[in-house]
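Visitor: need a structure here:
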Amino acid sequence: MATIDGARPSEVAPANPRSRVILASLVGTTIEFYDFYVYATAAVLVFPHLFFPAGNETTALLASFAVFGAAMIARPLGAIFFGHLGDRRGRKVTLVGALLTMGIATFLIGLLPTYATAGWIAPFLLVLLRLAQGFALGGEWSGAALVATENAPPGKRAVFGTFPQLGAPIGFIIANGLFLIIAAMLPSDDPSRPSSAFLDWGWRIPFLFSFVMVAVGLWVRLNLVESSAFEKTVSRGKVQKLPLAAAFKTHWKEIVLGTFYMLATYVLFYLMTTFSLSYGRAATTAPVPGLGYDYTTFVLMMIVGVVFFGVFTLASGPWADRWGRRRTLIWVTLGIAAFGLIWVPMLAGGPVGVMAWLILGFSLMGMTFGPMGALLPELFPANVRYTGSGIAYNVSSILGAAVAPFIAVALWSAGQGSPFWVGIYLSIMAMLTLAALLAGKETKEVDMDA
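Guide: All right, here's what the predicted structure looks like:
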């Protein structure tokens, strides 16, 4: 891809006001991640009790995580579908379609019958709607990242690229905050299990609430205009008839590199959110022991950690613009690998150690996730950017996020409650990402209009 010529004014003033760009990229991903986190929380708290036959609790949890991971399989398909539309029809209409798909699927989950009333139809419908969620998220992220980076002012692409990434911690706080409020209103006598009222109807409220958030997101996105990068692609006659084929034909190396750039990020992301909630709430006397915290206490601790996630997501943008995406991520990835090696002593340190573990893990998450909003789009030219960045981001979700909670529970169980091998698993994934970063090139100077 061409680099920016410092003697030529290649930067064009964005057609969208900067405030609108920031809001559109942030609001949409906040809603999408809210919907995803609502499911992730329910996968731990509710679905093992309501959507699978009674029996072994670990088996039910693994089944719930398997459905959770099913969405990751659908994400590359969503990236291909929405990427095709985004590279041929434009970013705006594609983002609206992805948001509607995600919102409708989440709302319908809140209306599903349970296994007790519908038998295997209940988990079957849950899987279908979960696949729809994944399909939508497959098209959401890359579109939001393109809105941010293709409209960014000179020298600020990584900063603007952090705003769609910021939707992840904000969505987490809103989703889990709402679950906390409902759980407080419907308290349980057993800290290891939600109350009967929560299981009967309380869990449905966060899913149904997504309808309100989607309405806000649609209002913001319908006021966008297309980016100059896409408009120039159209005016030059460079729109690809088959963006998927073109991306793999000319930029397959970038797709592979981008996939592995995201690997450690995805594994860390889902270990710190989905797995940690299971591990933190498991009783110390359980067959597979955990930390023994009640739901409210541990989620509040997680929210404190997620605040650091948001802070370091924003902080990573200026660092990546100053020092480069590759250099920044190499150091952060080394930090993730080291973090995986110290899980046991940190988690054995009581409440202070657990809180430090959450803060450090989520801080590293912000530092690795933030620069990806600029790095992945910068790997591809404008005419295949939506497709290429979306495939890299979402194929990595299969290698990382789809299997991370499942592998973590299996390693946790095999270790008889010890998190040692789960941490080692994270370190190994980080080394694979480090190898990709060392093999790649710096992208901060590419011309996004090329």
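Visitor: contacts and neighbour counts: CA atoms only from here.
Guide: Noted.
Visitor: name the element residue 252 belongs to?
Guide: helix 243-261 (DSSP states H and E).
Visitor: and this one, so I can compare the two:
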Amino acid sequence: MSQPPVRSSGKTTSLSRIIMVSSAGSAIEWFDFFIYGTAAALVFNKLFFPASDPLVGTLLAFMTFAIGFVARPVGGIVFGHFGDRVGRKPALVSALFLMGGSTALIGLLPTYDAIGVAAPVLLVVLRLLQGIAVGGQWGGAVLIATENAPRGRRGLYGSFAQLGVPAGLMLSSLVFLVITSTLDDRQFTAWGWRVPFLCSIALIVVALFAQFKLEETEDSRQARQEREASGAAEGSRSPVVEVLRRHPRNVLLAAGAVVVIGAGFYLFVTYMLSYGTTVLGMPKSTLLNAVLVGAALQVPALMGFGALSDRVGRRAVYLVGAAGMGLWAYPAFLLLNTERWPLVTLALVVGQLLFAAMYGPQAAFFSELFSARVRYSGASLGYQLGVMLGGAFTPIIATWLYAKYESFVPVAGFLVAAAAVSCLCVLVLSETYQDEDEDEDDDDNVAAAEDAESGGNVRPLTAR
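Guide: So this is what the prediction gives:
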């Protein structure tokens, strides 16, 4: 895939804005998404499902957490279509507005005691909107960064958009840490949990900045022109339909590669927070501090692994993270069970660094799997399907496994299985990091020829 050369001085300011918006927008949006997971583990089971026993209440709270993941592929489809047909910038800005508004409304939502069953129903609706927004935002932030990256640095620039995960996690953990440290349990339950959700109004400011300061990517402009020039029949085809017709193999393999990312991240961040507080009886602050340290270390790790993938390839770096995540599952629980802060921190930090080894190069890896005209749809759909499969039900499955077997071993085995699936999918995918030396038009011609011969099972931007 052809990328623009290193930007001239006239474009430096624009590129810095692109990096800032993709990083800051992702950080605040993921902050919004993570505070829901933290609240689900700490307080939603009491405020929105009080009629249930503690275990059932926790499971129901995690079910609403999972609904956000189920909605993410919908967001990938809707915003993918919008992003491929209209442009990356308007799709990204719309997703940011949706996320900021829905999260702020959660902070204003009455509890079960105030409005009864309507409270959890409204919570589910707003969680669905959160999921749709995240499903649309990721593709926009990633493509804004990678499609404007200088030659040979797409992995590094793609990692800037990925910084939203640790930055958002760090912000959410820090906010909850401060609130839980300064308020007693009664105050936190009464109103303290609402403060992080109301802070999401800041995302609307980022969206406004992006609307007025961002430029559309050259790849997006060219793809739109090609679509318009290809004729009415070709131009009217949905990008989602087109990517599923031409690149179904890459969509499915990308989804499989992400399974361990979803399972591993939410096991180490969301489930272990619940496991540590409810099973082991550890203080919330101990676990939140450990998560905070891991999130801080993820920031340089993501950039380092992204840059490394520009040198040695996406697959090699990704495989190290996926295999390592599976191997670390059992030792991590052993360390957590010691209830000693240094060892608990080590367990969570290593898990998050292994996540960074996959997530750092992932943005460039997935964007390189699809041609520009369907890239938003293809990358978003593959990623969101995989995160839904791997992340949506991980806290629920882990909670159920521990309740049934009263042991962490089956929970660790679940992560090992997810890692095996992802390793296999990454091995089947071809390496992509050197494809920027190829000509985009030649690549599309080859893709079209392969499409005619293989009936849609093509890989347009993989090494040949």
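Visitor: TM-score of the superposition?
Guide: Aligned and superposed, the two chains score 0.91 in TM-score terms (TM-score structural alignment, normalised by the length of the first structure); 429 aligned residues with a Cα RMSD of 1.8 Å.
Visitor: ok, back up a step: which other helices and strands contact the helix holding residue 252 of the first structure?
Guide: helix 57-89, helix 385-397, helix 420-439 (3 or more Cα pairs under 8 Å, 6 or more residues apart in numbering; DSSP states H and E).
Visitor: can you check which part of the second structure that helix sits on?
Guide: The alignment of helix 243-261 of the first structure onto the second structure (TM-score structural alignment) spans residues 239-257.
Visitor: show me which positions of that stretch end up buried.
Guide: Residues of stretch 239-257 of the second structure classed as buried: 239-244, 246-257 (neighbour count, 16 or more other Cα atoms under 10 Å).
Visitor: on that earlier part again, columns mean neighbour count and distance to residue 446 of the first structure on top of the helices and strands packed on helix 243-261 of the first structure, output as JSON lines?
Guide: JSON lines is the format used below for these (neighbours: other Cα atoms under 10 Å; distance: least, Cα to Cα, whole Å):
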{"stretch": "helix 57-89", "mean neighbour count": "23", "distance to residue 446 of the first structure": "19"}
{"stretch": "helix 385-397", "mean neighbour count": "30", "distance to residue 446 of the first structure": "13"}
{"stretch": "helix 420-439", "mean neighbour count": "20", "distance to residue 446 of the first structure": "17"}
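Visitor: is it possible to get TSV of those that adds distance to residue 296 of the first structure?
Guide: As requested, those are exported to TSV (distance: least, Cα to Cα, whole Å):
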stretch	distance to residue 296 of the first structure
helix 57-89	19
helix 385-397	29
helix 420-439	24
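Visitor: tell me which of those sits nearest to residue 207 of the first structure.
Guide: Proximity to residue 207 of the first structure (Cα to Cα) singles out helix 57-89 among those, at 15.1 Å.
Visitor: which strands and helices sit next to the helix or strand just after the closest one?
Guide: The helix or strand immediately downstream of helix 57-89 of the first structure is helix 91-109, counting by DSSP H and E. Other helices and strands packing on helix 91-109 of the first structure, by 3+ Cα pairs under 8 Å, 6+ apart, are helix 18-45, helix 57-89, helix 121-150, helix 204-221.
Visitor: mind putting the ones you listed into TSV with distance to residue 331 of the first structure?
Guide: Shown next, in TSV, are these (distance: least, Cα to Cα, whole Å):
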stretch	distance to residue 331 of the first structure
helix 18-45	26
helix 57-89	28
helix 121-150	23
helix 204-221	35
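Visitor: identify whichever of these lies nearest to residue 443 of the first structure.
Guide: Judging those by Cα to Cα, what sits closest to residue 443 of the first structure is helix 121-150, at 12.7 Å.
Visitor: quick check: buried residues in that closest one?
Guide: So for helix 121-150 of the first structure, counting by 16+ other Cα under 10 Å, buried means 122-123, 125-150.
Visitor: please apply the same query to stretch 100-115 of the first structure.
Guide: 100-110, 112-115.
Visitor: among these, which one sits closest to residue 375 of the first structure?
Guide: residue 102 (25.0 Å).
Visitor: now check the second structure for the residue matching that closest one.
Guide: So residue 102 of the first structure corresponds to residue 99, using TM-score structural alignment.
Visitor: contact partners for residue 406 of the second structure?
Guide: For residue 406 of the second structure, the contact set (Cα atoms under 8 Å, 6 or more residues apart in numbering) is empty.
Visitor: kindly apply the preceding question to residue 140 of the second structure instead.
Guide: Here residue 140 of the second structure is in contact with 83, 88, 89, 91, 92, 376 (Cα under 8 Å, 6+ apart).
Visitor: now which residue in the first structure aligns to it?
Guide: So residue 140 of the second structure corresponds to residue 143, using TM-score structural alignment.
Visitor: how much space between that match and residue 235 of the first structure?
Guide: 20 Å (Cα to Cα, to the nearest Å).
Visitor: same thing with residue 219 of the first structure?
Guide: Taking Cα to Cα, one finds residue 219 of the first structure at 28 Å from residue 235 of the first structure.
Visitor: also residue 109 of the first structure?
Guide: Taking Cα to Cα, one finds residue 109 of the first structure at 43 Å from residue 235 of the first structure.
Visitor: repeat for residue 424 of the first structure
Guide: Residue 424 of the first structure is 51 Å from residue 235 of the first structure, by Cα to Cα.
Visitor: residue 65 is in contact with residue 396 of the second structure, correct?
Guide: No: at 9.4 Å, residue 396 of the second structure and residue 65 do not qualify as touching, with contact defined as Cα atoms under 8 Å.
Visitor: for stretch 268-281 of the first structure, how far is the first residue from the last?
Guide: With Cα to Cα, one end of stretch 268-281 of the first structure sits 19 Å from the other.
Visitor: coming back round to it: neighbour-wise, which of residue 219 and residue 235 of the first structure wins?
Guide: residue 219 (12 against 9; other Cα atoms under 10 Å).
Visitor: follow-up on the earlier one: can you put the contacts of residue 140 of the second structure in a markdown table and add distance to residue 346 of the second structure?
Guide: Compiled in a markdown table, these are given as follows (distance: Cα to Cα, whole Å):
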| residue | distance to residue 346 of the second structure |
| --- | --- |
| 83 | 40 |
| 88 | 39 |
| 89 | 39 |
| 91 | 39 |
| 92 | 36 |
| 376 | 36 |
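Visitor: and which of these is nearest residue 281 of the second structure?
Guide: residue 92 (41.2 Å).
Visitor: ok, for the closest one, nearest residue in space, not its chain neighbours?
Guide: Among residues not flanking residue 92 of the second structure along the chain, residue 140 sits closest, at 4.9 Å (Cα to Cα, 6 or more residues apart in numbering).
Visitor: could you check how far that neighbour is from residue 363 of the second structure?
Guide: Residue 140 of the second structure is 11 Å from residue 363 of the second structure, by Cα to Cα.
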